[in-house]
Every structure is written in structure tokens, then in C-alpha cells.
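Chemist: Got a sequence here, can you model it:
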Amino acid sequence: MDNFSKTDGDANVLELALSLLVLKQEDLYVAYCPSLELSSYGSTIDEARTGFDEVIDAYLEYCKKNQSLKEDLKRHGWTVIDQKNHIKAEPPATVDLNIITTTPKVTLNA
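Modeler: Down below sits the predicted model:
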């Protein structure tokens, strides 16, 4: 989990704890943040991560413009602590389901 802090230049601070998954799909790497349902991609892990930084910046700019950040985070299950000039948001809890998978036995008729 990465901590993400951002200021808007007006002494307002946003602090988020983000989990970012990187998946390889064919020749591309996909960076996916399940707690915000945002993603990016690149031909390397670094490109995917850099792309995600651009996506999160665009997301926050959109939310700032529409004054919708707190409501959007809550819609995604986040807990939002709003203090004067400082918003701290905790993502929804993750649960380890401990699902045991097995490979099904398949019989092919020749």
C-alpha cells in the first residue's frame, strides 16, 4: 500500500493510502487501483506506474473542479476524515478469502 499526499497549492492537503496492483496482459502492464477503480497501462512496469500517476492527478483535478472528492471516495467505500485544510481518507478494508483452488481434471477423447 502506497501513501499518496497531494496539496492543491492553497495549503489544502489530501492524504490517501492506495493499493496498486500491476498485472501483465500480453505485452502490456496494467496498473490497477481497486479501491478507486482507476487504471493505466504501459509497455513496462515503470510506464504503467507513471501512467497511473497521471490518471490519479486527472481524477483529483476532476473531483476538485466538481467538488465531488469526498462523495466519490465514500461511494467507493472509503472512510473520510475531514480536518481543516487536511483530508485523510482510508480505503475500504480488504478481506483475504483464503480460497483454495484446484485444477479440474479434464478427460479428452482422442
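Chemist: rest of the way, CA atoms for contacts and neighbours
Modeler: OK.
Chemist: Which residue lies nearest the spatial centre of this protein?
Modeler: Cys33 (2.4 Å; C-alpha atoms, centre = their mean).
Chemist: which other residues reach the helix or strand containing Lys64?
Modeler: Using DSSP states H and E, Lys64 sits in helix 45-66. By C-alpha atoms under 8 Å, 6 or more residues apart in numbering, the surrounding residues in contact with helix 45-66 are Val22, Tyr29, Val30, Ala31, Tyr32, Leu38, Ser39, Ser40, Tyr41, Gly42, Leu69.
Chemist: mind running it again at 7 Å?
Modeler: Under the contact criterion C-alpha atoms under 7 Å, 6 or more residues apart in numbering, helix 45-66 has outside partners Tyr29, Val30, Ala31, Ser39, Ser40, Tyr41, Gly42, Leu69.
Chemist: now the other sequence, so there's something to compare against:
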Amino acid sequence: MAQRIEVRIEIFQEGELYVGLCPDLDVSSFGETPENAKQSVQEALEAFFEECEVIGTLSEVLQEAGFIQKDGNWLPRQPISSELVAIG
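Modeler: You can find the predicted model right below:
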């Protein structure tokens, strides 16, 4: 893959495992440590991107997920505000 794709990765602990999640693309994986979870979700994303390239949908998938292309790289959307709110 010649182009660079920047993604957000979040790590959560669930029980004794750690979950790595890319919320922008709804791709996740897990590991026994936070670093393992990060590496695992990065591998899952690489496989996801490779499959999208094979079937010719990578640009479409990224655009639909809100990514923008700048200088040949794909960047995730940047919110103007981000906060946690409680409902109810």
C-alpha cells in the first residue's frame, strides 16, 4: 500500500484481555496486554485495507467513513468538539 492511512485506535480492558478498536472503521481485535491489543488491531486493519484494495473499494470505504485525502494520505475526520455527556 503506497498511500498512508492514519487511524485512531482505542484500547479498553475487558476482563483479563485488552481490546484494540478503530472506531472510525469499526475494526477491532484483542490481546493479553495493551501493546498486544494495539499490534493485533493494527494487523486487523492492514488485512482490512488489503482486502479493500483487492476488491477496489478502499477509497470508497474511507470516504464513507469520513476520511479525507490530503497530500496523498488519508486522514480521519477531526471533530470540532469531543466530550462525554450523561443522558438520563
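Chemist: before we move on, back to that, enumerate the positions of the helix holding Lys64 of the first structure that are buried.
Modeler: Of all the residues in helix 45-66 of the first structure, those buried under the rule 16 or more other C-alpha atoms under 10 Å are Ile45, Glu47, Ala48, Arg49, Gly51, Phe52, Ile56, Leu60, Cys63.
Chemist: Pick out whichever of the residues you listed sits closest to Phe4 of the first structure.
Modeler: Ile56 (9.8 Å; C-alpha to C-alpha).
Chemist: And whatever residue of the second structure lines up with the closest one, how far from Val7 of the second structure?
Modeler: Matched by TM-score structural alignment, Ile56 of the first structure corresponds to Leu45 in the second structure. According to C-alpha to C-alpha, to the nearest Å, Leu45 of the second structure and Val7 of the second structure sit 9 Å apart.
Chemist: ditto for Gln39 of the second structure
Modeler: 13 Å.
Chemist: again with Met1 of the second structure
Modeler: Relative to Val7 of the second structure, and taking C-alpha to C-alpha, Met1 of the second structure is found at 15 Å.
Chemist: Comparing the two, which shows the higher neighbour count?
Modeler: Shown here are Met1 of the second structure and Val7; by other C-alpha atoms under 10 Å, Val7 has more neighbours (17 against 8).
Chemist: what's near enough to touch the closest residue in space to that one that isn't next to it in sequence?
Modeler: Among residues not flanking Val7 of the second structure along the chain, Pro76 sits closest, at 6.2 Å (C-alpha to C-alpha, 6 or more residues apart in numbering). Counting by C-alpha under 7 Å, 6+ apart, Pro76 of the second structure touches Glu6, Val7, Gly66, Phe67, Ile68.
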